[in-house]
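In: from the sequence below, what's the structure:
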Amino acid sequence: MSSLSRQELTARVFVEWEETRRSLRECVKKVLLNEGVRDHRVWGTIHAYCFELMKRLRTVDAFLEATIRNAKLFDLDPWVRNALRVGTFEMKFNDVKPAIATNEAVKIVVECVGEGPARFVNAVLYDVERLELSDVLNRAKDTVERLAIEYSHPEWFVKHLMDLLGENELTKLMDANNREPERYLRVHAHMVDPDKAILALEDDGVAVEEDPDLPFMLRVVDHDVPPVRTEPYRRGWVAYQDKASAAAAYALRPEPGDRVLDACAAPGGKSAYLYALTEGEIELTCVDVNPRRLREMRRNFRRWGIEARLRRADSSRLYRETDETFDLALVDPPCSSSGAYVRAPEAKWTVKWRHVKRYARGQLSILRGVAPLVERTLVYSTCSVTVVEDESVVRRFLREFDEFEVEEPFGFGSPGFDSWMNERYPWADRVRRFWPHRHRTEGFFVARLVRS
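Out: This next block holds a predicted model:
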């Protein structure tokens, strides 16, 4: 068991994240395993603490940028920078007395860097203590920067979404992104009767309610133990899946006997829901380009009782590599994850606006690689809220593949945007968007494209 404090473990996680840019969950796992932490309660505490700091990172950094003199925050030693972040977060967002927060940060730097940098940390946090958030916000050059600091979101996100939603609704969205997300569980109806799964969860201390829109989806209402510690979860009867993610799969409307392609399948959640919807009565082919994620999907499918063909391939070239056709195909390609900030706040700080445009090019390329293989219906979805990756990609796809038309996937959710810049989307009321502040889900986009 590690003797390191919560603060030092957190600083180690953030140093690891800066070096690798892997997911926060993976970084927490690596650090805690390296430190010999085995208690799952400690894991939960450290992950939750890191999660909250990551959500507030832009605001925390703004406090530091307002106080550091003769240096730039990102030029500092990583241990110094992240000890300062932990100390600032402690006193400004975690109600820790400034003297205690400063002392913990100084101890981290003494241990990992040395006495000289520790004196610097002490001086900076002394100044941070005397700053209020209003002082930091008053330094912003314009409304976009002020909102980005106050709600801890990237400036490109604030600018893009303010143009689409207006400032009032944008602040509601960003506030929702900084709150605890709703938790949903998917029931593997091919393995267990849903009522039996619900009773078993309740016996283990997890209260759930059935979703009104989607079969086999449960919202976690309350829990005495985390759902992952329950017998239904261990047996593979249930698994976490956001409602909006499940809705993307539901939009395919699979029927028994259908040949179904999931073109960007790993780690397999949407494929699993398609399988559950038909109680396993589909021919499922799952493709992904990433071998590590394919291995993870294979392990998941064994636990979840799913039979499928798994194939490593680049779906943008799929039509050139196979003569096989499919009744239905789901394309949920890599994206900016700008709709997933509520669950993966690290995505805020790893994607820039230029990356969004690059993602859009890749998304269209995958649609081109899959569309010729689809005989009936193609669903395109992303966990992005940018028009660039959503409506604009669909518009470009329809111009190239005019044999497809947009069909409304279901009645719940919100319609898409009907215009952006100089583009028009006359079918916007037939695509669906999900928003954290409106629907208690991740931000998601779903378009059902039917071959006419």
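
In: for the rest of this, base every contact and every neighbour count on C-alpha atoms.
Out: Fine.

In: need the three-state assignment for residue 385.
Out: The three-state label given to residue 385 by DSSP: H, G, I helix; E, B strand; the rest coil is coil.

In: count the neighbours of it for me.
Out: 25 (other CA atoms under 10 Å).

In: ok, it touching residue 444?
Out: Yes. The criterion here is CA atoms under 8 Å, and residue 385 meets it with residue 444 at 6.4 Å.

In: what do the two both touch?
Out: Common contacts of residue 385 and residue 444 (CA atoms under 8 Å, 6 or more residues apart in numbering): residue 339.

In: contacting residues for the residue nearest the centre of the chain?
Out: Nearest to the geometric centre of the chain sits residue 340, at 3.1 Å (CA atoms, centre = their mean). Residue 340 is in contact with 347, 383-384, 442-443, counting by CA under 8 Å, 6+ apart.

In: how close does it sit to residue 180?
Out: Noted for residue 340: a distance of 12 Å to residue 180, by CA to CA, to the nearest Å.

In: please apply the same query to residue 153.
Out: 16 Å.

In: more neighbours: the two, which one.
Out: Shown here are residue 153 and residue 180; by other CA under 10 Å, residue 153 has more neighbours (24 against 11).

In: another for comparison:
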Amino acid sequence: MTINIRALAAKCCYAVIDKGRSLSDELPKQQDKLLGKDKGLLQEICYGVLRYLPELENDVRHLMQKPLKGKQRVFHFLLLVGVYQIRYMRIPDHAAVSETVSATSTLKNRHMKALVNAVLRGFLRTQEAASKLENKTDKNLPDSIKYNHPSWFIKKIQQSYPEQWQGILDANQQRPPMWLRTNQQHHTSEQYQALLIAAEIDIANIEVNSQAIALAHPIDVAKLPGFEQGWVSVQDGAAQQAARLLDCQPNDVVLDCCAAPGGKTCHIIELTPDIASMTAIDIEEGRLTRVHENLARLGLTAKVITADAASKDWWSGELFDRILLDAPCSGTGVIRRHPDIKWLRKADDIDKLVILQQQILDNIWSLLKPGGTLLYATCSVLPEENCQQIARFVEQNQDAQLIAITGNNLDTDENSIGWQLLPDAKNMDGFYYAKLLKLK
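Out: You can find the predicted model right below:
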């Protein structure tokens, strides 16, 4: 039996939106049923539907007498899959409609064939007129449809970044760039750039502080020179700032909290191979598999422990010179990489996350040596999790001193509470860093 990609996409989007499952978990399950380029096509459709969900649902809503409910909900997402293809993909309209209609058989409900066919053909007939009408009435559409984000999140971003909010929302809708991190134990960044040029792989830009390399177009990692030999890793330019800012020294005893999937753990060791030890902990044992895989590919060694950073049950009693706390957060800085975050994250999650971050910060601070450094990091753009969190911590801990993060090409100053990167600023993910010194 032929596998219908649109049916798999509908199942995947249904699992994310109606069942609250992660796209990172659901997409690979469906991709395992496919070969070659079909995996990429499935990803494109799923990511696209989740990026433009409110807009697509608005399109479908106008073409139906009543919404689909219960067991028919998967066909609601099949309709969104069809409309997304027509609106945003280069697939010919007739092929998009035909393949989407065929998916009704794969989803074992031939009775829905007529409805899916009617809605998609109705959308085709009215697309040009609807587009003109939308342009005229665009100001009357809810912001959630205009910007394809949940209303609560739009309001938070507007309040926090009154001059930049539209740029942030727009950046969240873009396809993410592919950034590379050169393993300095094998090549300098300049040497690896030469290898990329020789392999005819186009470079978009170089991040001046960390020498992270952004490619002009994403490619299969197998095409990267020396990937299997550990010469290079894929890691966003913002995440690559962590190892640089932590600034480990020879013989340091280092802890990486919430370490999975291990990119920052490996980067720290690459930059300072003569640290005394590296301990990487994460509460989810399954995610630590990726840490072990990354360490093995890069030929690096670390002590990897399944542990809760909010407790001391795992701790041997040895204090650390440097601690990286990549705190659990809303993930609102990496929406372009994980568009399901927009729909899985809820407004009341933020307060709960802030409390968890406080608990972890307070616990981990007690494991740091006097004179030691803690680097707090999140992939969030929300001040509650970032500058407000650190301001509270410094105020409540007299032995904590904020270290200013300044340098070449940084959009911060000495009076900033940490460094907030926004996803529209440097073509990097939204990220936050704050560096704390533990006074003697």
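
In: three-state assignment of the residue nearest to the centre of the first structure?
Out: Secondary structure of residue 340 of the first structure, per three-state DSSP, is coil.

In: residue in the second structure matching it?
Out: Residue 340 of the first structure maps onto residue 334 of the second structure when the alignment is built from TM-score structural alignment.

In: do the same with residue 148 of the first structure
Out: Checking TM-score structural alignment: residue 148 of the first structure goes with residue 144.

In: and its match, how many neighbours does it have?
Out: If we define neighbours as other CA under 10 Å, then residue 144 of the second structure has 16 of them.

In: ok, now residue 396 of the first structure?
Out: 11.

In: any idea how far the counterpart of it in the second structure lies from residue 300 of the second structure?
Out: Aligning on TM-score structural alignment places residue 396 of the first structure opposite residue 392 in the second structure. Here the criterion is CA to CA. By it, residue 392 of the second structure lies 37 Å from residue 300 of the second structure.

In: which residues touch whatever residue of the second structure lines up with residue 242 of the first structure?
Out: Here residue 242 of the first structure is matched to residue 236 in the second structure, going by TM-score structural alignment. By CA under 8 Å, 6+ apart, the contact set of residue 236 of the second structure is 178-180, 428-429.

In: could you dump these into JSON lines with neighbour count and distance to residue 248 of the second structure added?
Out: As requested, the contacts of residue 236 of the second structure are exported to JSON lines (neighbours: other CA atoms under 10 Å; distance: CA to CA, whole Å):
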{"residue": "178", "neighbour count": "20", "distance to residue 248 of the second structure": "26"}
{"residue": "179", "neighbour count": "27", "distance to residue 248 of the second structure": "23"}
{"residue": "180", "neighbour count": "22", "distance to residue 248 of the second structure": "21"}
{"residue": "428", "neighbour count": "23", "distance to residue 248 of the second structure": "23"}
{"residue": "429", "neighbour count": "28", "distance to residue 248 of the second structure": "23"}
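
In: spatially, which two of the residues you listed are the most separated?
Out: Pairwise distances across the contacts of residue 236 of the second structure peak at 13.5 Å for 180 and 429 (criterion: CA to CA).

In: overlap of the contact sets of those two?
Out: Going by CA under 8 Å, 6+ apart, residues that sit against residue 180 of the second structure and also against residue 429 are 236-237.

In: right, and residue 240 of the first structure touches residue 188 too?
Out: No. Residue 240 of the first structure is beyond contact range of residue 188, at 11.0 Å (criterion: CA under 8 Å).

In: can you pick out the residue with more neighbours from those two?
Out: residue 188 (27 against 18).

In: please tell me how far that one sits from residue 304 of the first structure.
Out: 7 Å.

In: so for the two, which residues contact both of them?
Out: With contacts defined as CA under 8 Å, 6+ apart, the residues shared by residue 188 of the first structure and residue 304 are 236-237, 272.

In: of these, closest to residue 295 of the first structure?
Out: residue 272 (15.2 Å).

In: residue contacts, the residue in the second structure that that closest one lines up against?
Out: Mapped onto the second structure by TM-score structural alignment, residue 272 of the first structure lines up with residue 266. Residues near residue 266 of the second structure by CA under 8 Å, 6+ apart: 294-295, 298, 300.

In: the strands in the stretch 151-300 of the second structure, which residues?
Out: According to DSSP state E, counting those that start in this stretch, the stretch 151-300 of the second structure carries its strands in the segments 179-182, 203-206, 213-215, 232-234, 253-257, 277-282.
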